[in-house]
Structures are given as C-alpha cells and as structure tokens.
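*Asks:* coords below, sequence missing:
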C-alpha cells in the first residue's frame, strides 16, 4: 500500500505547513487591539515569525481568551473627543431576535453622540411596528426593493448610511448581534488609538444545540484558515477580511473606497468590503469578539447547512476549478490521515499508521484552541475529519444549488452572482 504511505506523508507535510506558515490561523488570541498598535511588531516578518521575541500571551491585546491566564493589559487612552457614530442595523423579518439585540444597542454606554438606525428591509413579520413601539428613539428607514444588481443587505445598508449623514464612524451590525454595554466605546477607542479605518469582530456564535457545538466552532476555524487574521491585519498584504455582524467603519475611508456601491452585488459582503477598503489604503483589523454575541439559533443540521451552503460556492468565485481543488484539498488534509490509520492498522503497515495518527493529532491540536474559545471539550477536536466531511458536502451542495439557479438564498431572495 505504497500509495497510502505517500498520501499520508503528503498530508502530514501539509499540516506542518498549515500549522507553522499559515499565519498561525489556529490561534484564538487576536482580539480587539489595545496598547501597542496591532501592526507594530509584525511589519516585515513572515507569518511564522509573528510570535518570536515575546511572551506566549502578548498578542491578546483586548480580551484574554477563556483558556489563558489573565494578565495586566496596557492602560487604554480615552479619545480627546469622542467621535460621532451612527449604528446601522439592516433587518428583514427579524422581529423574533430584535428584542434581545436592538435593546443592547440603544443601551450602549458611549460617551459621544450616537444614534441607532434600523433599516426595515421589506419585512412582513411586524418588524417596523415592533421597533416603533418599543424603541421610539430608533430611526426607521424603508429602503424599498433593491435595484437589479444589488444584494438586499447592501441596498439596506446603503439606505442606512445615507440616513446617517456626516458622522465620523458607522457601526454596521446585523439584527441578530447583541453587544455588551461597552462594545461601541471599545471599538471606537481601538479605531482612534490605532488609527484604524475598519475594526471588525467575529461575533461569538451560539453553541447550544448538539449540531451547533459540532459545526459552529469549525465554521470560524475554516474562516480563519481561509483568511488568517494576522495576515488580514497587516498592511500591504493581499489578505483582507471582516465579519459583517460587527464592523466599525470610518466614514471617510468608506467614501474614499467608493462606498457600498463598489460591492453592490457581493454575497460575502464583509470580505468584499474589507478588500475594497484595504485596496484603497485603509488600515483594517479583524479579531475574535469578547463583547459581541450572535443570538440567532441554529437548532438543527438543516439550518446550519443552509447558513454555510448559501455562500460557500460564492467564496470560490463560482469556479468549477476552484471547487475541484477544494474537494481534493479537503479530502487530502482532513480525510487521508484517518484513512491512513485504518489502512495501516488493517494491513500492518506501521509507517502509514504512525503517519496517519500523528497527522490526525496535529489536526486536532490546531482545532483545540477554537473549541476552548467556544467552551467545548478538547476531545471534540478528534471529530474534525467528520466535521470537515460535512463542510465538503455543504460546499458541493452550494455549487449544485448555484447551477440549479437557486444561488445564495436568504429570506425569500436568491442571488446567483457576487
């Protein structure tokens, strides 16, 4: 079984490269920056050198991960003048979650001028009536149906940005995102102190149901694998990413990048926005959240499947070649190690067995920090081959739906491009 021994060796080398040279994507200590500027110590270094010459927890800067010992953080400086902020919330049939999310935005402990704008994107579930009756201070905007070529969320955000007027910052946040009382102040403080034009946080998703516990941490893990946060946060690199659920954008930087019209048809709007802003010279930051949580439930595999598959093929730019490469790559790095163990044990091929086991453990080791961030037990990392198989099937299904004309479907709208 020489072929399996070769495949096992290739998979093992691939994982060594991923663990050491892919921007330390598996670490969970990229948090909201504080103290030294987030780019100061990494400029000019390779991804494998980012931790050289400092302590193992020096990069937390803005929230100690649950799995690490707290340490004394540098004091935060208050802005001399707290900038004006408009919080823009696009909402399409979100009456079920707004009581637990919008309420956290109207109660933000922000020392400067701030207003909340909810864009009612043609809801049919009483979203407008609910907001008007419970939060009279919230401005409600009706954007109308999006014109051809516009994604619904981006059309709604455009209407909210227009309503905001001349403010210093825009907080673009989804209707299912709940913010701690100091969330906005922390975002603005980071942007001002570090001269950032985009400060984005990957909201902590729900992990209540069994399927959420299996799929959700892997979703963030795979996102970080595609877009290593450290690479995205470094000026001058091609990697650019953001999390649409929580993105604080400097208004002047958004205008300099051409506004939301530049990405009007994007399905993965957060990554597209980060690319446009970074391409125009903006300084961006993406990290895991400590003060921002998603409250949207995904109680079963079907809802999670739709969440992933609606944008997976768009992530591959609707390319069959990229789809084929992704399927082969996922199979090689996630499935071959486990298959090598089975084949090695069945045939008595010790080298194949050892290579497969060592690679499986390395794979699980890179996943463990994300599981700990989500409060899940580390043995769950051993199920990564199974979880990766699910994601492979979701990606293939995303392509199938695209070619059936269903594209990226969301609440009655379907997008076939972007």
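*Replies:* Sure, I can see it. From a predicted model like this one, the values you see are computed outputs, not experimental measurements.
*Asks:* C-alpha from now on. contacts and neighbour counts both.
*Replies:* Fine.
*Asks:* just checking, what packs against the helix or strand residue 118 falls within?
*Replies:* When elements are defined using DSSP states H and E, residue 118 is found to belong to strand 114-120. The contact analysis (3 or more CA pairs under 8 Å, 6 or more residues apart in numbering; DSSP states H and E) places strand 114-120 against strand 85-91, strand 139-141, helix 152-164.
*Asks:* Quick one: residues contacting the closest residue to residue 241 other than its chain neighbours.
*Replies:* Nearest non-adjacent residue to residue 241, counting by CA to CA, 6 or more residues apart in numbering: residue 271, 4.4 Å away. If you count contacts by CA atoms under 8 Å, 6 or more residues apart in numbering, residue 271 has them with 240-243.
*Asks:* this is the other structure I want to compare:
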C-alpha cells in the first residue's frame, strides 16, 4: 500500500474505535427527564415531597445586550420552593446592574439582588471572583442548592424544577446542562454544533454520568450545585485561577466525593450571537492554548491528531480517486463516512440538515488554526483576553469544546 493508504487506514482504525469504544459520545440522549404529575394527579416518581430552597447566581460583565433576553426567564421560573436570584455585576461599564434592576421591576417574579464584588483579587479570574461574591451572599440565605448560570443563558419556566428534581431523585451533587447554543447565522451553523461534538468526544457524557465514572466535566453556563458539596470542595477558592472554570469545578466536586451528571439541554438556550467567523475565532482562540496547559508538546500532539483523524480521510479519498490509489480512496472514504455518520445526531439536535455532516473536516481545520492562533497570542502576551481583562495563566480542560460551555471564564 502507498504511504497515503497507510495513513488513511490508521485514520479509519481510529474512527472505528471512536465509534464503538469512546462511550458512544456521538449519541445525544443524555437529557434531563421532564417533571410530570402522577397518573392520579399526585406526586410522580422523581418529584420531591418538599422542594428545597435554591439561590440562582449570575455573574455578569457588560451583558446589557443579552440580559433582556435571559434575566426575565430566570425571574419567571415556575419553581414550587423558595428561590431567588443574585446577579453579580462584575465591573460592567454598560449599565448591566441598573438594567437588571429595571428588568426585575418590569417583569416581577423571583426576588432579585444585584451586587458588585469590586476588582478581582490577585490570582482570581473575573468570573470566579464574581461567583465567590455571589455564592457567599447565597450561602447566607441557607439554600440547599445553588444554580450557577451565565448571563447569556435563557431558561424555560420549568428549567429549575427539572434540575432540582434530577439532583434529588438521583442523589447528584452537581447537575449540569450544556445549553443549546445559537445557530442562526451561517458561521454559527457551521462551527457551533461541531464544537459541542468535539467536547462530547473528549468527555463522553455517558462516562461522566455512569455509576463508576470514567470522565469528569461540566458545562459552566448551567450548573446546579449542592451547597454543602461546594463547601466541602472548597469552591470557588480551590479553582480561583482557572480560565476554563467548568471542568475545574467538576473535578473539584468529584475530588470531594460528589456525584456529577452532565447532558444536553432541551429547555436551556444561549442567546449570545456570534454573527461572524471573527467572533467565533476570538472566542476559541482566547482559551484553547490554556486548555492545552500552555504545553508546546500538547499543541503539537493536538495538531497531529486533528490532521490524522479529521483531515486525512477527505484528502486520502480525493487523492486516491484522482490517482487511482484504490486502497487510499477506500480507507479515506470509509473513515470520512464514519466521521460524518457520528456527527449526524448532533446536527439533528441542533435542527440542522444531516447533509452538513461531510463538512466536519473543514470545521476541524478551522479549529486547528484557532488553536495555533491561541498559542501565538499567548506567546505574544495577548492570551486569555476577554472584555478588557487579560489573564495569562491557569486553567485546565479539553481543547475546543469546553470553550462554549465556559464563555465567561475571565
């Protein structure tokens, strides 16, 4: 066989293993169940006899553009127990705090407290400094659970009920949903579903949720956390320097003996627009190298892996057909077909045509370039910049996918 055919065969072998041996990452069936009444109108299984108190903590920095779409959805939660919202205005310059007060006066619903923590102390990222302040205020109210949610996340009225019911019914200390991200524009439709797919590939939800977990992760936009577990895990202090805070939070909870659940959301949506490639590029490049622990060796390995797994199949298929190399064409085409097939469920979750699946290698190539650009930015002293802040260190997690789950890890 030719060298190209060998590379294509290696890629095909990797894809067969990913299809069958990586926790069925490509399936999208890890979802929260709906909370229903019993057949006789009584309490159904999974519904608490007494709903625990919850405080929703929302860190927000310059979020006036999205807050009118997200905050009213939190205030309108149809939750049978005691609940309230604490919004932490993290040094906004666009009137975020005043807007939040006005929205609460206009829409009513759950009680709202707006607070400001001041500038972050040395060693703290902006979001975690805001969460520290908000969680301290929340704990003083004695809730059983804290809902940590980003300012660009909108919740359907039953979102909080479903989260609490799942945590109580299954004895979970952290229940997290990856919000359905916006896919209105052409670039969003091309890029966003792929990054959620990449995240699930690196952190298969089934392995996270298993009785004997083999992976640990969370989605920072929507995290229900048991208060006593947060105290036992020492969060957010234990992860105060993490740029990618969601995976770090999940690891701290797991290390403290907590049980974790992560799945895709049906009733939680991101309202933040990414109208162009530039916005998506900057969002990923901001933290991709941090997710690789600023390691040149991991960067080289990631680039090589992306080339072998995502780029070799279409190149081998095309070159093999053009040159008459049947082995390269067959192996490359088969690997490409398996790749596209595993991507179809994620496209359907995002209500997009499955015919987009063969474009996944192109999206992976964009991600490769974004990751390299992230390393270049870091070495030029511009890594981790977000909303006027520059953070050079800290963070762990998976390359790429975790970024959309933790957009505000300033």
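*Replies:* Good, I have the coordinates. None of these values were measured; they are calculated from a predicted model.
*Asks:* circling back: output the helices and strands packed on strand 114-120 of structure 1 as JSON lines; include the columns distance to residue 229 of structure 1.
*Replies:* JSON lines is the format used below for those (distance: least, CA to CA, whole Å):
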{"stretch": "strand 85-91", "distance to residue 229 of structure 1": "24"}
{"stretch": "strand 139-141", "distance to residue 229 of structure 1": "34"}
{"stretch": "helix 152-164", "distance to residue 229 of structure 1": "24"}
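*Asks:* Let me know which of those is the nearest to residue 287 of structure 1.
*Replies:* Ranking those by proximity to residue 287 of structure 1 (CA to CA) places strand 85-91 first, at 19.7 Å.
*Asks:* what's that closest one aligned against in structure 2?
*Replies:* Aligned using TM-score structural alignment, strand 85-91 of structure 1 spans residues 54-60 in structure 2.
*Asks:* Kindly report the same for stretch 333-344 of structure 1.
*Replies:* Going by TM-score structural alignment: stretch 333-344 of structure 1 matches residues 309-320.
*Asks:* Also stretch 267-286 of structure 1?
*Replies:* On the basis of TM-score structural alignment, stretch 267-286 of structure 1 is assigned to residues 243-262 in structure 2.
*Asks:* and if you look at stretch 144-160 of structure 1?
*Replies:* Going by TM-score structural alignment: stretch 144-160 of structure 1 matches residues 118-134.
*Asks:* Please apply the same query to stretch 403-411 of structure 1.
*Replies:* Against structure 2, stretch 403-411 of structure 1 falls on residues 379-387 (TM-score structural alignment).
*Asks:* buried set for the matching stretch?
*Replies:* Residues 383-386 are the ones in stretch 379-387 of structure 2 that count as buried (16 or more other CA atoms under 10 Å).
*Asks:* Can you give the distance of that stretch from its chain's centre?
*Replies:* When distances are taken as CA atoms, centre = their mean, to the nearest Å, stretch 379-387 of structure 2 is centred 21 Å away from the chain's centroid.
*Asks:* who's in contact with it?
*Replies:* Contact with stretch 379-387 of structure 2 is made by 61-62, 243, 286-287, 290, 374-375, 377-378, 390-392, 410, as judged by CA under 8 Å, 6+ apart.
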